[in-house]
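In: for reference, the sequence and a predicted model appear below.
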Amino acid sequence: MTTPAPAAVPDAVPATAPVAAPAAERSPGGLVRRHLSLVITAGLAAVAGLAFHRVFGWAAVVPVAAVAAVVPTVLAALLAGPRAGRPWPLWISLVLSVLAWAGAVSLTLFRAHLADGSLPRVIGIGLRDSWKGILTTLLPAPARPELLVLMHVLVWLAALAGAETALRTSLRVAPCLPALAAFGVALAMGVGGPGSNPPLVAAAAALIVALALVRSGAEGSAGGLPHRLTLGAAATAALGALVLFAGPYVPVSGDRYDPRDQVQAPPPQQRDSVSPLDRVGGWLLSPDEVLFTVRADRPQNWRLAVLDRFDGVTWTSDGRFAPTGSRVPPAGEDGERRDVGQRVTVMNLPGIWVPAADRPRSVEGLGVVVDPVNGTLAAARPLRSGQSYHVTSSVRQWSEKDFTGVVRQAGDAEARAALELPDGPGAQKAPPQIAEFRALAQRVARGADGPLQQAQWLEEWLGTYARYDVTVSPGHNYRQLDFFLGQSRRGTPEHFATAFAVLARTLGLPTRVVVGFRPGRTAGDGLREVRSGDVIVWPEVRFAGLGWVPFDPTPKRQGRSGADDDVAAGETLQKLEQAKRNAASRNRGGKATRPPEPPRAPAKAAEEASRPWWVYAAASPVVLVPSYLVAVLVIPVVRRRRRRRAATPALRIAGAWQQALEHLADVGLTTVRTLTAHEVARFGGRSVGDDARAHLGSLADLVDRARFAGEPSDQRSAEAAWLHSDEVGRLVTARAGRARRLRRRLHPRSLRRRVHAETRDSS
């Protein structure tokens, strides 16, 4: 039996030899597929980077996305070697990619820091804080390197991971996953930013389909690679078009997720050491200084600062300001609006508050922070003369239909905060002025039909109750407002606006104070000069569905005329005033209503003022004589009781001595400046008698001990002193007679308060 020869065994492959790709992958068709895969993964990474356009804007993201998507892809292709399928070890690719990223980001984003030696520190800070800086900035964010570095590293990692996956695996769509992750981060960070992403979503979907088609099957299947590329291009175009046109109409329920809700915004801070409200008085006293110039589409009142927090002493802003590239978020209230463009040039305006028409929509040419709630603009640094910027504002166009029907005060969190009336810094109890303000406001608004008419009546009442006077001292705390409303009745816009705000808050109307300027004086060629004398202050009340509505309680300034000098000089505010009046009349069934008249002197007093002077002269004795008799008879009794009930026994003893001296004055002993207590007792005994001398001597002993003894006097000594004093009074009455004592008491000198003088004289 013949044994068959054993089969030849191939030589074993050494374990350290690199594993070659399949023959299909090493073929020319396989090389084309791999290079097309790299092109597609780079395109996906670039699309993910372009999705940051809602964060930074197109101009900033296009160059960064191009560099961060192309460079790591080219590097991965070079490291794959001259023959596809034999790439270098992965760790070498990662190390070289990190070095390449550091060089690319240094030469592009951080080129300005190459020479100063701070490059590593700046890049580290950017990688650590860029995400929080973006999430706490109003979009679009400034295209600063320390913020763009986050986008750069995400796109770079997506391109690198996609390319390495395409080169080292045969999975069809796995190389697109890193780019999709970066795309998702871009979408989340761009929530609320300008622009939309459907075109980018369509491009990403088309590229994913193209990647799957390119990496599917072998070269000889389905008509070869050209046939699959033709089919893939058609399918990709169809899917991209479907996503682009159908995407916006896909119904999506629920609120969108915004990562900014999870990031703590910067706390409120006093952004200027001097409140603009505190500058109003000084500006009005020097009215001709040009603060800034404006070239605008139409004249408006220029808003400077919104002050919504009152601590009992001063008004400040409670806004949480956030940086912004240029955009200011909309107000959120319904109603017709009109865009107004302004070119502002700062001249002599101090502080950091940036004037603009309400409400700003975008600002360019000046680095600012924005309060997203009320749209107030503030510069990052104090303003300098010559700075210029452009603002586009969305100005509310008020009409009568806005106020028709039921108008209620708002009840949201912002409105509740605008109702606070604190006791004041360090106060232990509510100041009495708050209760007085509430009673006054209720009296003025009694009978008003709803909160809108309450505010209108307060506005009209203040405008007729007090006078405009720029010489009044500034200040708006409770005491100063009480003096303004109760006594002086003269003030600047600061006093009228803050008084309105406090009175309105006592009625439950959410109120804030706004500092701004009139449109200014025309300087030719559409330019307006806004001077210090154009400063105005007005209150605003928040109503449900309407938002903040301006009011004007300040009367026109005497001695000035012209449309530009009126607080409501702007066309918009003139329409607002007319709309409020018409709506109030319609809400009352067409019946005109007016607020109660300010407190004035009674009509009877006016009639009495016309009577001749001799009538009052003849009637005056009828009033003065009884008043004098009551005074001279009651005052000594009250004085004696106060002395007898003094706080300490020593004071009561001194009071008994003073009472005894007044008794001795009735017998002619009135000069005691150079006499001691015992000398007074001796001379008094000569005038009244020996019995009086004994009582006066004992009383003098008690007085000296109370003054000069080391031990304090006790209650028994005080009672004894008053017994001696009463006995002296009885003896003086017996000696001088009651008639003489009564005549002396009716003399005007009995009204004098001789407590301290007589004590010094007797010593």
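Out: Received the coordinates, thanks.

In: only C-alpha atoms from now on, for both contacts and neighbour counts.
Out: Will do.

In: now do the helices in the stretch 101-250 of the chain.
Out: Applying DSSP state H, counting those that start in this stretch to the stretch 101-250 of the chain gives helices spanning 119-135, 145-168, 177-189, 198-214, 224-246.

In: put this beside the first:
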Amino acid sequence: MSHPTSAPVPPPVRGSSRSASRGGPVVVVPQRRRGRGVLPPWWLTVIDAVLVVGLGVLCAWPLGQAWTGDRWLVAVVVGLVLGVVIAWTGARWRWGPWLTALAVAVAYLLVGSAVAVPNRTANGLVPTADSLHDLVIGLVQSWRESLTLPVPLTETGVVLIVPLVTGLVGGLTAGVLLWRSRWPGLAGVVLALVLVLSAAFGDVTAPAALTRGLVGAVIGLVWLRWRSLRHVRARWGRRVLATLVVVGVAGGAASGLGALADPQANRVVLRDHVDPPFDPHDYPSPLSKFRAYKKEPLRTETSLFSVNDLDSGTRVRLAVMDTYDGIVWNVSGGPESAHDSGTFRRLRNDPDAEAKATTRGSITVTGYTGVWVPSVGDTLSMTPVRDGRADDASAAELVINRETGTVAQIGGVTTGTTFEVEAVTPPPLVDEEIAVLAADPSVSLPAPRIVPEELADRVQRWQVDDKFAGGSGGELALFLRDAFREHGFYSDGIDDDVPAGHGASRLAELTKTATPVGDAEQYAAAMAVIGQQMGLPIRVVLGFKVPPGGDDVRGQDISAWTEVKLAGAGWVPFDPTPPEDHKLRKPNDDPDEEPQPQVLQPPRVPGEPKEASDNLQQGDGHRKELDVLAVLGTILGIALDVAKVALLLSPLWGVLLFKFLRRRRRRRADDPTRRLTGAWHELADRVRDLGVRPAPGSTRRESAYAVAERYDAVPVVTLAHTADRHVYGAGEPTPEEAHAYWADVDTALRRIRKATPWWRRLLARFSLASVPWRAGLERLRAGLGSRARRAGRWFAALGPVVRVRAGGRRLARGVAGILHRDR
């Protein structure tokens, strides 16, 4: 539409243009537009970039608790800088989404090799085929490995892709929102999402997390508020002070509510909800193998490991068990363990171990097999050595539970490996010192699920017989230790029929008589069970005692004891097992001088079946039966895999791509008239996909009335009139009018979508109603038919030539035959 030349020109205004029919003349401000936003001045761009990188690093700081070294920080910074640079370049040169995505992919492949997988590059910088392969595969695998591998994560593998991609995507998205959108304040939301993602992929420990969050919130709020109101004169000192007060009050309220919800301030991260590569519950209870060490060949014939620089009597620990399910004592630290039981993390050597260690020695594995690594005291550092050199592969597989001190190696220890150990061993305490110590109230172990009544009754009788006036802490631990040692008898079960095991039925059998008989397995288990019921922070330890005058440790040196956490002294060991020479003398040990005649015994009446716990394998808490749920889960998993493949290969993706390219072609048409009519066609196709089918050959207005019958709140009829006026009226529509018409169509489509159920909208995206597939098939068939007709005409034209050549060949053969006869 044209306007009178005499009309005064209004002052330049910012904002999107509208058609002349809706608002009069429009004057476009001569500024550099980037997408839907205006590129800010260079000084503001620099401030934005610096704050995005700085706040991005602050928000990504929780990742540092899950990685070793500083390469994770380099990856985050490089990712943020790359994202900001690509966002600014795209805004400066008006890149579209596809070109921006291509630039991100190229930058990721070129720079990511040196940052995330430097060990796969040439000279640590130049990308290779291996590094590019790791970068592509790592986009999927790195997120899983960063959660399943034990922390702290090393700088090898593809796990550094997580901080790199986090910074790259966060910096790019924040830059695009700042410089190419109408909502630059959403950049703060993006940085908050970076914080959430980093905390989710971090570790359960995060020092000063609340302080960093408050500082980031204050800086982000002040920055974004000043950015939006930088042209307004205001008292920014008052605004900053008010922001500090609001954030401080909110932070205090959040910390208070968090303390009320979780008094122990335990963080929850994603790795708490995935199965780690080392779960102690995947292995049998170490204590269940106690009796096997007492038998040959492990008893005396086989050397399990040899020790150097360790004094005689030193306790070499294999495993610490603090959970009892009525069947076995087991190592804690799995996905469902209590926080007081700790979790298994990658063993990181203390850099000050040389100054702190009170015990130094080496343990060489000879005949021992298993995942539990022999250790001493509170392990500060452990270095596996093979063939005189440090074994980095074995060191990467060492994990430790810092709460219990249990060390394990993923996949099991290797014969011939020497573990050089530096540890802290507390000095031994005498009984008088232990008796005055109280139990440590900071430890709260899970109570045993089953406590045999016979065990509780026997301990109560001992309290009466020994006149134990009652006590707690060290005094109660000493009473239990002495009671089992004085009232019990020792038997390793080799020369008699004393059964092994430490389930509830075995502990009941141990204490149902006044003369308990058993070995260290039963006595340590019984003391720990009754001790936990009486409120002691007590656990069971399986290990060996270094024999006097010898370096080789064998099965006969196996032992089990208990440890109680006492205030000011740590975990104090208690050995409740009677001496090995304190054995019960049975009445029939002496020969009977007057043997009685044998009497025929009545037939044995079948008794009740054994308890379910007797049929369970040691270390397993479930019956070995067909798991229907597991079978159903496997079938469901296969069905999901098939569904995934079918979804990836589905032609529906082609429908989405066709509709996307069609809309793009209509919106970017060179002719403003075609661009405007393309907007109407887009509206008509969308409502056709939603089920509105106008009569064939309907005009725009007739189609609009059909749409208005279903969506009466959408001005579709007005849009049809506007399109007819621009197409059939005098003059050509301007580009601004076409742009404004597209904006009106987009608004109408949003209202239509809001008035449509979600399932109908989903089906409409894949609907073929607006896809001219029938016309395409007709064109394809017509094209093939025309090609076939042209080929037929071509062969028909070649017919005379073929006949002439065939006749010439027959004439030549005839002449040759005549000449042959004449000869």
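Out: Perfect, I can see it now. Not measured: the values here are computed from a predicted model.

In: quick TM-score on the pair, please.
Out: Taking TM-score structural alignment, normalised by the length of the first structure as the basis, the two superposed chains have a TM-score of 0.52; 527 aligned residues with a C-alpha RMSD of 6.3 Å.

In: between the helices of the stretch 101-250 of the first structure, which gets nearest to Glu494 of the first structure?
Out: Set against Glu494 of the first structure and scored by C-alpha to C-alpha, those come closest in helix 119-135, at 37.4 Å.

In: can you tell me what sits against that closest one?
Out: Residues from elsewhere that reach helix 119-135 of the first structure, judged by C-alpha atoms under 8 Å, 6 or more residues apart in numbering: 55, 106, 110, 113, 141, 145-150, 189, 259-260, 263.

In: one step back: make JSON lines out of the helices of the stretch 101-250 of the first structure and add distance to Trp613 of the first structure.
Out: Shown next, in JSON lines, are the helices of the stretch 101-250 of the first structure (distance: least, C-alpha to C-alpha, whole Å):
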{"stretch": "helix 119-135", "distance to Trp613 of the first structure": "79"}
{"stretch": "helix 145-168", "distance to Trp613 of the first structure": "84"}
{"stretch": "helix 177-189", "distance to Trp613 of the first structure": "83"}
{"stretch": "helix 198-214", "distance to Trp613 of the first structure": "90"}
{"stretch": "helix 224-246", "distance to Trp613 of the first structure": "93"}
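
In: tell me the most buried of those helices?
Out: Greatest average neighbour count among the helices of the stretch 101-250 of the first structure goes to helix 145-168 (a mean of 25), per mean count of other C-alpha atoms under 10 Å.

In: relative to the second structure, what is the average displacement of that one?
Out: By mean C-alpha distance after the TM-score superposition for the first structure, the fitted helix 145-168 of the first structure averages 2.2 Å away from its aligned residues in the second structure.

In: longest helix of the second structure?
Out: helix 773-822 (DSSP state H).

In: with the contacts of helix 119-135 of the first structure in mind, which one is nearest to Thr392 of the first structure?
Out: For the contacts of helix 119-135 of the first structure, the minimum distance to Thr392 of the first structure (C-alpha to C-alpha) is 17.7 Å, reached by Ala141.

In: residues in contact with that closest one?
Out: Ala141 of the first structure sits next to 55-56, 134, 323-326 when contact means C-alpha under 8 Å, 6+ apart.

In: longest helix in the first structure, please.
Out: Assignment by DSSP H; longest helix in the first structure turns out to be helix 613-644.

In: what helices or strands is that one leaning on?
Out: Applying 3 or more C-alpha pairs under 8 Å, 6 or more residues apart in numbering; DSSP states H and E, we find helix 613-644 of the first structure packed against helix 649-665, helix 738-746.

In: distance between it and the chain's centre?
Out: In terms of C-alpha atoms, centre = their mean, to the nearest Å, the centre of helix 613-644 of the first structure is found 57 Å from the chain centre.

In: show me the two of the contacts of helix 119-135 of the first structure that sit farthest apart.
Out: His113 and Pro259 (31.2 Å).

In: of the two, who's got more company?
Out: Neighbours were counted for His113 of the first structure and for Pro259 using other C-alpha atoms under 10 Å; His113 has more, 16 against 13.

In: for Asp358 of the first structure, see how far away that one is.
Out: Distance from His113 of the first structure to Asp358 of the first structure, counting by C-alpha to C-alpha, to the nearest Å: 40 Å.

In: what do you get for Gly547 of the first structure?
Out: 13 Å.

In: thought Gln397 of the first structure was touching Glu577?
Out: No: using C-alpha atoms under 8 Å, Gln397 of the first structure is not in contact with Glu577, being 11.7 Å away.

In: which one of the two has more residues nearby?
Out: Just comparing Gln397 of the first structure and Glu577: by other C-alpha under 10 Å the higher neighbour count belongs to Glu577, 18 against 15.

In: where in the second structure does the helix or strand containing that one fall?
Out: Using DSSP states H and E, the element containing Glu577 of the first structure is helix 571-587. The aligned range for helix 571-587 of the first structure in the second structure is empty, by TM-score structural alignment.

In: buried ones in that helix, by neighbour count?
Out: By 16 or more other C-alpha atoms under 10 Å, the buried positions in helix 571-587 of the first structure come out as 572-573, 576-577, 579-587.

In: returning to what we had before: could you identify the most distant pair in the contacts of Ala141 of the first structure?
Out: With C-alpha to C-alpha as the measure, no two of the contacts of Ala141 of the first structure lie farther apart than Ile134 and Ser326, at 13.8 Å.
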